[in-house]
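1. Sequence plus predicted model, see below.
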Amino acid sequence: MANTSSAKKATRKIARRTAVNKNRRSRVRTFIRKVEEALAAGDKEAAQAAFTVVQPELMRAASKGVLHRNTASRKVSRLAQRLKTLTA
């Protein structure tokens, strides 16, 4: 348990930051799920629309430090690849 006032403040800051990051991560997962559901249903237009929304959201999460930059790029790349196979 934190004893000093600075340690108590650090604990409060960590709790706030954790809540923000959790919210961002949940938001990204929701957008990814929408793309995957559209791909599974074979709905090309919905998948394309969802992909255009999820791409900047993933990159925003990477820039904010929620995801690693390479992880976000990999997820975008794999979703784009699946979308391309659906349209072909």
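-> The structure has been received and is ready for your questions.
2. C-alpha only now, for contacts and for neighbours.
-> OK.
3. got the buried residues for the one helix or strand Thr18 maps to?
-> Assigned by DSSP states H and E, Thr18 belongs to helix 5-41. Using 16 or more other Cα atoms under 10 Å as the test for burial, helix 5-41 gives Asn21, Arg24, Arg25, Arg27, Val28, Phe31, Ile32, Lys34, Val35, Glu36, Ala38, Leu39.
4. what separates the helix or strand that it is followed by from the chain centre, distance-wise?
-> Using DSSP H and E, the helix or strand that follows helix 5-41 towards the C-terminus is helix 44-63. In terms of Cα atoms, centre = their mean, to the nearest Å, the centre of helix 44-63 is found 9 Å from the chain centre.
5. buried ones in helix 44-63?
-> Buried-residue list, helix 44-63, by 16+ other Cα under 10 Å: 44, 46-48, 50-51, 54-55, 57-62.
6. this is the other structure I want to compare:
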Amino acid sequence: MANCKSAQKRIQIAKRNKLQNRYYKSTVRTLTKTFLSNLETYKTSQDSEIKETLNKNLSSIYSLIDKGTKRNVFHKNTAARKKAQLAGYLKSI
């Protein structure tokens, strides 16, 4: 355990940041999984409503990735790679 007050504060700050980072990473993963499942559904049915939900999902994923990059959760190249990969999936259909 830390002996000085400033080290104890840094431990608390690290815990807080860990929770925030986990929120961004897990939410991006969850939204990506729902995006991919909707994409598979759209490949079979070609419904316009599903296409709209795909675009909404993609924009929300982009938003979270960008916010995470701003807060240094994701490296900028990692964020660009994730966004390009998702756009490629949508473009491939």
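-> All right, it came through fine. Remember, it's a predicted structure, so these values are computed and weren't measured experimentally.
7. How close are the two chains, by TM-score?
-> Here the TM-score for the pair of chains, by TM-score structural alignment, normalised by the length of the first structure, is 0.85; 86 aligned residues with a Cα RMSD of 1.4 Å.
8. In CSV, list the buried residues of helix 5-41 of the first structure along with distance to Asn3 of the first structure.
-> Formatted as CSV, the buried residues of helix 5-41 of the first structure follow (distance: Cα to Cα, whole Å):
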residue, distance to Asn3 of the first structure
Asn21, 26
Arg24, 31
Arg25, 31
Arg27, 35
Val28, 36
Phe31, 41
Ile32, 42
Lys34, 45
Val35, 47
Glu36, 47
Ala38, 51
Leu39, 52
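9. residues in the second structure aligned with the helix holding Thr18 of the first structure?
-> Helix 5-41 of the first structure corresponds to residues 5-41 of the second structure when matched by TM-score structural alignment.
10. what's the mean deviation for that stretch versus the first structure?
-> With mean Cα distance after the TM-score superposition for the first structure, stretch 5-41 of the second structure departs from the first structure by a mean of 1.3 Å once superposed.
11. now that stretch, how far from the chain's geometric center?
-> Using Cα atoms, centre = their mean, the offset of stretch 5-41 of the second structure from its chain centre is 8 Å.
12. Repeat that for stretch 79-93 of the second structure.
-> On Cα atoms, centre = their mean, the centre of stretch 79-93 of the second structure falls 13 Å from that of its chain.
13. Any buried residues in that stretch, and which?
-> Ala79, Lys82, Lys83, Leu86, Leu90.
14. For these, work out which two are farthest apart.
-> Distance extremes for the buried residues of stretch 79-93 of the second structure: the farthest pair is Ala79 and Leu90 at 16.9 Å, using Cα to Cα.
15. Provide the aligned range in the first structure for stretch 66-73 of the second structure.
-> Using TM-score structural alignment, stretch 66-73 of the second structure pairs with 59-66 in the first structure.
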